[in-house]
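# need a structure here:
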Amino acid sequence: MLKRAAVLLCVGLVLALGSEVSQVLRVTPALADQDEQATLVVIEKGIRRLTLERDGQVLARYAVALGPDPVGQKRREGDGRTPEGVYAVDFKHPRSRYHLALRISYPDQQARETALRAGVSPGGDIMIHGIRNGLGWLGRLHRNRDWTDGCIAVTNAEIREIWSRVPDGTRVEIRP
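Predicted structure coming up:
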């Protein structure tokens, strides 16, 4: 009876804490060799593609999901759009709610000024990330619709590859 109670307690804790436990156990990928690291990340919203480049040569390409209203420039927080422009990876978040995440340096000064004139928040925390913790089993199915809040989403396996090949400070170009 005691053994059964202990098992049920453990199962309950795993279900209740599911994604939190997975974050504690997560190991972040090591940075790839210098010649395999990207010097540029290009995101083409119209064709839902992220490309890693090194000195003009394509290293890898990934299909992505975006926000639910991806056409056009991001204007305000909550508009479901992915910003367009030139940014940089300014932080790698190893304990993200979306497996792993690379934060993009949006909003820039222009976006802040535009939002201020409109009396709205420009939003922020735009990331290249994996699938929400606990839903990694979706894999490529997540791309069947645009579902993020304006971020760029790839599979968990893909974000581990991207994480290892994109150091902090890497230039990010987001195109229409």
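# hey, let's count contacts and neighbours off CA atoms from now on
Fine.
# Please state the offset of the lengthiest strand in the chain from the chain centre?
Criterion DSSP state E: the longest strand present in the chain is strand 85-93. Averaging C-alpha coordinates over strand 85-93 and over its chain gives two centres that are 11 Å apart (Cα atoms, centre = their mean, to the nearest Å).
# And the helix or strand following that strand, what does it pack against?
Toward the C-terminal end, the helix or strand that comes next after strand 85-93 (DSSP states H and E) is strand 101-104. Judged by 3 or more Cα pairs under 8 Å, 6 or more residues apart in numbering; DSSP states H and E, the packing partners of strand 101-104 are strand 85-93, strand 127-129, helix 156-165.
# and for comparison, fold this next one:
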Amino acid sequence: MSRRRTGLAAAAILAVAATGFVVADRAQIGRVAPDLVAEPERADRVLVEKSARRLTLFRDGRVLAAYPVSLGFSPVGHKQREGDGRTPEGVYAIAYRNPLSVAHLSLKVSYPNEADARAAQDTGYEPGGDIMIHGIMNGFSWLGRLHRLKDWTSGCVGVANDEMADIYARVDVGTPIELRP
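Coordinates of the predicted model:
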């Protein structure tokens, strides 16, 4: 076989394998949500520092772990309305855990609260919602830590998939989360 044919065959095999990987990732084939860790290793507080692009898990005032994050595509300032690309600021709680998210696992932040909803409606807008801490969008896990090069979410807090699995295992429903400028 000529070099050209060998190269084309190798490229075709690589393309099929890559497509299979993306399809399996998008379909969440083989995804298993991690169980919660033992109580002493679970966070009792989550802090997101937007300007530092950092999420920190705390237990009894000590740092359990810290992760670099990506934010909404327009990250400066508090979320005002649906579609503004901002990540909220304030104190909320984790409302639920989603093992079958459109991104690799997710934790729902309780935004909007009553004040957020009222402020948005006073200006004639919807407040938006579905603010999550989540991994990379299904089908794009191959990006890995490259996601940090740009703020890309619609207002959520994005982390790499392995980091999201660790966060998911350490944060339960009801855990307070503070998002600071």
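# Looking at the helices and strands packed on strand 101-104 of the first structure, which one is packed in the most?
Per residue and on average, the most neighbours among these fall to strand 127-129, with a mean of 27 (mean count of other Cα atoms under 10 Å).
# Can you give me the distance of the residue sitting nearest the centre point of the second structure to residue 13 of the second structure?
Per Cα atoms, centre = their mean, the C-alpha nearest to the average position across the second structure is that of residue 134, at 1.9 Å. For residue 134 of the second structure, the distance to residue 13 of the second structure (Cα to Cα, to the nearest Å) stands at 32 Å.
# Using JSON lines, lay out the helices and strands packed on strand 101-104 of the first structure together with distance to residue 7 of the first structure.
Shown next, in JSON lines, are these (distance: least, Cα to Cα, whole Å):
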{"stretch": "strand 85-93", "distance to residue 7 of the first structure": "33"}
{"stretch": "strand 127-129", "distance to residue 7 of the first structure": "34"}
{"stretch": "helix 156-165", "distance to residue 7 of the first structure": "29"}
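# Which among these is found nearest to residue 10 of the first structure?
When these are compared by Cα to Cα, helix 156-165 sits nearest residue 10 of the first structure, at 25.8 Å.
# after that closest one, next one along is what?
Using DSSP H and E, the first helix or strand after helix 156-165 of the first structure is strand 171-175.
# mind checking how far that next one is from the chain centre?
So, by Cα atoms, centre = their mean, the centroid of strand 171-175 of the first structure is 14 Å from its chain's centroid.
# and that strand, which stretch of the second structure?
Counting by TM-score structural alignment, strand 171-175 of the first structure pairs with residues 176-180 of the second structure.
# Check stretch 137-157 of the first structure too.
So stretch 137-157 of the first structure is aligned with residues 142-162, judged by TM-score structural alignment.
# hmm, back to that, report the inter-axis angle for the longest strand of the first structure versus helix 156-165.
Angle between the axes of strand 85-93 of the first structure and helix 156-165 is 100 degrees (criterion: axes from the mean of the first three to the mean of the last three Cα atoms, to 10 degrees).
# start and end residues in the second structure for strand 85-93 of the first structure, please.
Aligned using TM-score structural alignment, strand 85-93 of the first structure spans residues 90-98 in the second structure.
# what's the mean distance for the matching stretch versus the first structure?
By mean Cα distance after the TM-score superposition for the first structure, the fitted stretch 90-98 of the second structure averages 0.5 Å away from its aligned residues in the first structure.
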